[in-house]
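Colleague: Predicted model follows, preceded by the sequence.
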Amino acid sequence: MERESMEYDVVIVGAGPSGLAAACKLRQLSQESGNEISVCVVEKGSEVGAHIVSGAVFEPKALNELFPDWKELGAPLNTEVKRDDIYLLKNDTKQIKVPNFFTPKTMHNDGNYIISLGNLCRWLAERAEELGVEIFPGFAAAEVVYHEDGSVKGIATGDMGIGMDGQQKDSYMPGMELHAKYTLFCEGCRGSLGKELIEKFSLDEGKEPQHYGIGIKEIWEIPAEQHEQGLVVHTAGWPLAEHGAAGGSFLYHIEDNQVALGLITDLSYSNPWLSPFEEFQRYKHHPVVKQYLSGGKRISYGARAITKGGLQSQPKMHFAGGLLLGDDAGTLNFAKIKGSHTAMKSGMIGAEVVFKAVTADRANDDLVEFAAAYAGSWAHKELHTQRNFGPAQHKWGNLIGSAYAFIDINIFNGTLPWTLNDPKPDYAQLKPAEDFAEITYPKPDGKLSFDRLSSVFLSNTNHEEDQPCHLKLKDASIPLGVNMPTFAEPAQRYCPAGVYEVLEDANGDAKFQINAQNCVHCKTCDIKDPSQNITWVTPEGTGGPNYPNM
């Protein structure tokens, strides 16, 4: 069956903060000028927000520009930050509280809000539809469509009803092509189409490799007497530092006696026995955290990779026929542990550039003017000011790296005349398993700590079982032939959803098993596999987690 096609002026891939901000801005400009342009957004989740995971402390700078009356419009920013507590955890029982004066000013959250980013995206989607944007949830953008000259023509959604054997089932429906004058790719961290575009157009030429973390998050209901709405708690050090890894945690007191908490593990770690999921379970037993969770109930679980390389790793964001925006291009400010505001701003800048091109009857051009517009924005200035935070953490660890950041950011305001380098990709940091003692993690107690499968259950993850596996191995022999003898096959541990297992078959031989049904779409396997043998592609639309308010 031939694929049908639809024509739009602008197609946007991904209903996250950058994509929705771009959609809203395009239609605002259209209405203000009287120049009608058509905009559609495709989203692989079952609904807008279903795949969104973030802490999240939200800086409203971009939202103030996009919707100055957001309070009157009922944006779900309900909890203003009241206090910041920052701790260095020395071990599993001891900690040092860091005076606010000695923390990088990027960690101060005056005027910010603790939110559900998923709920904010749902609200932005409502505004977009009111402005005339067409939004199609449940349709995964599975393929980039190109013109004969190599410029981007649009995207194709994935075929539905393909069996695990690759054959068409009775329910088969071919995907649809969405053609546009310009296509904006806003898939979030490690977008599968963004990865293809970066390679095809050499967008990362002359750049350092992108760097990542894996964020694992839960939401808890806690006793009222342990709750302090508006309190923000960050920690560094234990448990990750015990195994030579870097990262940090967050615990945010939101409304309704709930807290959002999580651990971000830098994917630059070298010990293949380390499990970010198990480290998160250990973290919850520390007295600083346990004091809030004891007697509470876990109600949500999720995980997602984040980009944290900063400007040094940010690819060129324009190419013939489209733009790469938000965390698809790595706009997150790791020094702030925030990226929604910069992602939104990149989307808004992209919308302004594209709108001018479309109304000037241009199509499929390389929008080189985007680079200057982005470079002149506050988002780029912010990322430039704080460009050395991540590399300093990688070079010198949390303690010395944070001390450097204090001097760089608080005293010199990011004007020191050098840029630190971080040239080794995260997957290449992994060392042989024989160099380390195997880590024995404590069993979950079912009160504060839990296993993977009960956690995945809380993410409401589901995939149509009879479909091709969306976790592709370039070489099926590598997991057991290379990764197992050298790295004790780390996919068993870095995946936060129990997707990868090494089992014994009926003959007692090792078998590498992929439980694709469990996948929460975090993309960690695509990033951290030491052989770069795993490629994450989109499963059928609506598949994956269904987060209510992450």
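Modeller: Thanks, I have it. Residues are numbered from 1 along each chain as shown.

Colleague: drop to CA atoms for contacts and neighbour counts, all remaining ones
Modeller: Fine.

Colleague: any idea where the strands of the stretch 101-250 of the chain begin and end?
Modeller: 113-114, 134-137, 141-146, 152-157, 160-162, 168-173, 177-185, 212-221, 231-237, 247-254 (DSSP state E, counting those that start in this stretch).

Colleague: Same question for the stretch 451-550 of the chain.
Modeller: 471-473, 500-504, 510-514, 534-536.

Colleague: Specify the angle between the second one and strand 510-514 in degrees.
Modeller: Spelled out, it's strand 500-504. Between strand 500-504 and strand 510-514, the angle comes out at 150 degrees (axes from the mean of the first three to the mean of the last three CA atoms, to 10 degrees).

Colleague: Quick one: distance of strand 500-504 to the chain centre.
Modeller: 27 Å (CA atoms, centre = their mean, to the nearest Å).

Colleague: buried residues in that strand?
Modeller: 500, 501, 502 (16 or more other CA atoms under 10 Å).

Colleague: I'd like the strands of the stretch 451-550 of the chain as JSON lines, with distance to residue 49 appended.
Modeller: Converted to JSON lines, those look like this (distance: least, CA to CA, whole Å):
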{"stretch": "strand 471-473", "distance to residue 49": "23"}
{"stretch": "strand 500-504", "distance to residue 49": "26"}
{"stretch": "strand 510-514", "distance to residue 49": "26"}
{"stretch": "strand 534-536", "distance to residue 49": "20"}
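
Colleague: Dump the buried residues of strand 500-504 to CSV, plus distance to residue 40.
Modeller: Below are the buried residues of strand 500-504 laid out as CSV (distance: CA to CA, whole Å):
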residue, distance to residue 40
500, 36
501, 39
502, 43
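
Colleague: What is the nearest of those to residue 259?
Modeller: Closest to residue 259 out of the buried residues of strand 500-504 is residue 500 (29.9 Å), distances taken as CA to CA.

Colleague: Pull the contacting residues for the closest one.
Modeller: Listed by CA atoms under 8 Å, 6 or more residues apart in numbering, the contact set of residue 500 reads 491, 492, 512, 513, 514, 515.

Colleague: ok, the fourth one to residue 491 distance?
Modeller: Spelled out, it's residue 513. Distance of residue 513 to residue 491, computed by CA to CA, to the nearest Å: 11 Å.

Colleague: ok, second structure coming up, stack it against the first:
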Amino acid sequence: MQRETMEYDVVIVGGGPAGLSAAIRLKQMANEAGRDISVCLIEKGSEIGAHILSGAVMNPRALDELIPDWRERGAPLDTPVTEDRFYILSAEGQLHVPHWIMPTCFDNHGNYVISLGAVCRWLATQAEELGVEIYPGFAGNEVLFDETGAVKGVATGDMGRLKDGSEGPAFQRGMELHARYTFFSEGCRGQLGKQLQAHFSLNAHNDPQTYAIGIKELWEIPPENREPGVVIHTGGWPMDPHTYGGGFLYQMQDGLVAVGFVIGLGYDNPYLSPFEEFQRYKTHPRIREILTGGKRISYGARAIAAGGLQSLPKLVFPGGVLIGDDAGFLSASRIKGAHCAIKSGALAAEACFAALIDDRRADELSALPEAFRTSWLYDELYAGRNFKPWMSKGLRKGALMFGIDQIIFRGRAPWTLRNHADFTRLKAAAECTPIDYPKPDGVLSFDRLSSVFLSNTNHEENQPCHLLLTNPENAIRVNLDIYDSPEQRYCPAGVYEIVHDAVGNTPRLQINAQNCIHCKTCDIKDPTQNITWVAPQGGEGPNYPNM
């Protein structure tokens, strides 16, 4: 069955802040110039914001540039930051780090505590008012190339295939969306972005990307514990001093609190469980006193591209561009990505608009790299480029050296540290000590399955598994035998499970794909890069309300 085709000037894959901002900027410039430019945006989530998960404290700088009257238009930036607090935790206590000693990158004056999902839904309304066509529930599943090898668009995934790949009774073929230029803004470790980086050798001159996993819950807390606008960051416990990780707690309006934990995926102990570390974190006396008496509302997790400037790939290729976290635009030292994503989308839109006006098609948007190089976004990423490499060396050494980098050299140190791929860092299980995690108490700490329930995750079970093993034998021969199956622990949703057959007690890997919350950690951390995440049917996965 042939796929239907639709033609646009620009197709954007992904409805996060980068893709939506690119769409808005394109239509703004087209309307100002009196030009008719067609822009289509597809989003794999069931609605805009369904797959959006971030802390989040937002710097409004990029939004000020994109939509200067965002306040009058009702953008959901309702909670200005009132106070920053940073603690170094021990098992039972904490050290409050004075504000004057903190590098300026940790200063949130002028920023807002937000739900990034709500901000994206608002951005979508702004885009649609400008004439952007937005289609949620459609996953970009395949990159399309023309006869010269340039990208000519994407195909959306088929619907209604059965588990064996055959066409079921409700089968619907995906559509081809052709464009003069295609923007890829799928978020961290995007499926198509990963393929494009390999196809066009976009990583030939940069360090490997490094990642973290962020796990977050949304709580409603009692009135006596509420301090809207207070932003808390922590280092130290429950992580050992040699493992990069830290917690956050952001107070919003209406008694809502975003609490979460971030762990760098370059850790070496295969027994470490980011999910269990987060559950322990909430039992610390400082965090407990804020959450006690509250109710957990939502749960989710997402990988974070944290390598910074030296891990950015080449952004442009014939017919397309990588933007947002698909490229790795995140200011790791500021623990912020939304303003970087918005700016990267706007810069790409401006380069693309110039090409469209010149009636170019499917070439490289050569103006973009220089526009990025002369932007404040480059300056910010350059100043923080050594954050993740230093912090990966341990809390004490990392904090000291990054403090010197920022306070003495003001981000202009005469060195740039290198990044290394996270999957290469795991040690064999025999070299490591198992970690004894306490059982969840059902009050502050919880199990994986009850947490996944709160993510509103849904997948049609009778469809092809979207978690692909390049070599199924590696799951036992390498992952189990050498690393004691770390996928059982680094997955925050209970997707991977070692079970034993009744006959012969033979171990095998069971993949509970219906639990997947699309965090991409397995695609990143698997020690032999044996797991590949691909998009399931459009509209599936988590449905985050206000994450």
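Modeller: It's in. What you see is a predicted model, and the numbers here were worked out from it, not measured in a lab.

Colleague: sorry, back to before: closest one to residue 24 of the first structure among the strands of the stretch 451-550 of the first structure?
Modeller: strand 534-536 (29.4 Å).

Colleague: ok so, going back, mind checking which of the strands of the stretch 451-550 of the first structure is nearest residue 191 of the first structure?
Modeller: strand 534-536 (9.1 Å).

Colleague: hmm, back to that, overlap in contacts of residue 513 and residue 491 of the first structure?
Modeller: 500, 501.

Colleague: quick one: which of the two has more around it?
Modeller: residue 491 (26 against 14; other CA atoms under 10 Å).

Colleague: what residue of the second structure matches up with the more buried one?
Modeller: Matched across to the second structure, residue 491 of the first structure falls on residue 487, judged by TM-score structural alignment.

Colleague: what's the answer for residue 394 of the first structure, then?
Modeller: For residue 394 of the first structure, the aligned position in the second structure is residue 392, judged by TM-score structural alignment.

Colleague: Next, the contact list for its match, please.
Modeller: By CA under 8 Å, 6+ apart, the contact set of residue 392 of the second structure is 242, 243, 244, 264, 266, 398.

Colleague: Tally up the residues packed near residue 37 of the second structure, please.
Modeller: Neighbours of residue 37 of the second structure under the rule other CA under 10 Å: 18.

Colleague: Tell me where the stretch 401-550 of the first structure has helices.
Modeller: 452-458, 478, 484-487, 491-494, 524-528 (DSSP state H, counting those that start in this stretch).

Colleague: and stretch 228-239 of the second structure, how far from the chain's centre?
Modeller: 20 Å.

Colleague: list the buried ones in that stretch?
Modeller: 228, 229, 230, 231, 232, 233, 234, 235, 236, 237, 238, 239.

Colleague: Which two among the residues you listed are spaced furthest apart?
Modeller: Spatial extent of those (CA to CA) is set by the pair 228 and 239 at 27.6 Å.

Colleague: now the helices for the stretch 1-150 of the first structure?
Modeller: Using DSSP H, counting those that start in this stretch, the helices found in the stretch 1-150 of the first structure span residues 17-33, 61-66, 117-130.

Colleague: List the buried residues for the second one?
Modeller: Under the neighbour-count criterion of 16+ other CA under 10 Å, helix 61-66 of the first structure has 61, 62, 63, 66 buried.

Colleague: about what we covered before: quick check, nearest of the contacts of residue 392 of the second structure to residue 461 of the second structure?
Modeller: The nearest member of those to residue 461 of the second structure, counting by CA to CA, is residue 264 at 31.5 Å.

Colleague: How many residues are close by the alignment partner in the first structure of that closest one?
Modeller: If you follow residue 264 of the second structure across to the first structure using TM-score structural alignment, you land on residue 266. Per other CA under 10 Å, the neighbour tally for residue 266 of the first structure reads 25.

Colleague: Residue 323 of the first structure -> the second structure?
Modeller: Applying TM-score structural alignment, one finds that residue 323 of the first structure aligns to residue 321 in the second structure.

Colleague: scratch that, residue 420 of the first structure is what I was asking about
Modeller: Taking TM-score structural alignment, residue 420 of the first structure has residue 417 as its aligned residue in the second structure.

Colleague: So that match versus residue 328 of the second structure, what's the distance?
Modeller: 17 Å.

Colleague: Over to residue 496 of the second structure?
Modeller: 27 Å.

Colleague: can you count the residues close to the aligned partner of residue 296 of the first structure in the second structure?
Modeller: Matched to the second structure by TM-score structural alignment, residue 296 of the first structure sits across from residue 294. Per other CA under 10 Å, the neighbour tally for residue 294 of the second structure reads 19.

Colleague: and residue 294 of the second structure, what is it in contact with?
Modeller: So residue 294 of the second structure contacts 219, 220, 221, 222 (CA under 8 Å, 6+ apart).

Colleague: ok, of those, which one's closest to residue 333 of the second structure?
Modeller: residue 219 (25.7 Å).

Colleague: so what's that closest one up against?
Modeller: By CA under 8 Å, 6+ apart, the contact list for residue 219 of the second structure reads 256, 257, 258, 259, 291, 294, 295, 296, 297, 298.

Colleague: Tell me which two of the residues you listed sit farthest apart.
Modeller: 291 and 298 (13.9 Å).

Colleague: re earlier: report the separation between the closest residue to the match of residue 264 of the second structure other than its chain neighbours and residue 495 of the first structure.
Modeller: Nearest-residue entry for residue 266 of the first structure: residue 213, 4.2 Å, with adjacent residues in sequence omitted and distances by CA to CA, 6 or more residues apart in numbering. Separation of residue 213 of the first structure from residue 495 of the first structure (CA to CA) stands at 12 Å.

Colleague: Next: residue 324 of the first structure.
Modeller: According to CA to CA, residue 324 of the first structure stands 27 Å off from residue 495 of the first structure.

Colleague: So those two - more neighbours on which side?
Modeller: Higher neighbour count among residue 324 of the first structure and residue 495: residue 324, with 30 against 24, using other CA under 10 Å.

Colleague: and that one, what is it in contact with?
Modeller: 184, 185, 186, 194, 317, 318.

Colleague: Most neighbours out of these, which is it?
Modeller: Ranking the contacts of residue 324 of the first structure using other CA under 10 Å puts residue 186 first, with 31 neighbours.

Colleague: Give me the mean distance between the lengthiest helix in the second structure and the first structure.
Modeller: In the second structure, with assignment by DSSP state H, the single longest helix is helix 338-357. Per the superposition on the first structure, helix 338-357 of the second structure and its aligned residues are separated by 0.5 Å on average (mean CA distance after the TM-score superposition for the first structure).
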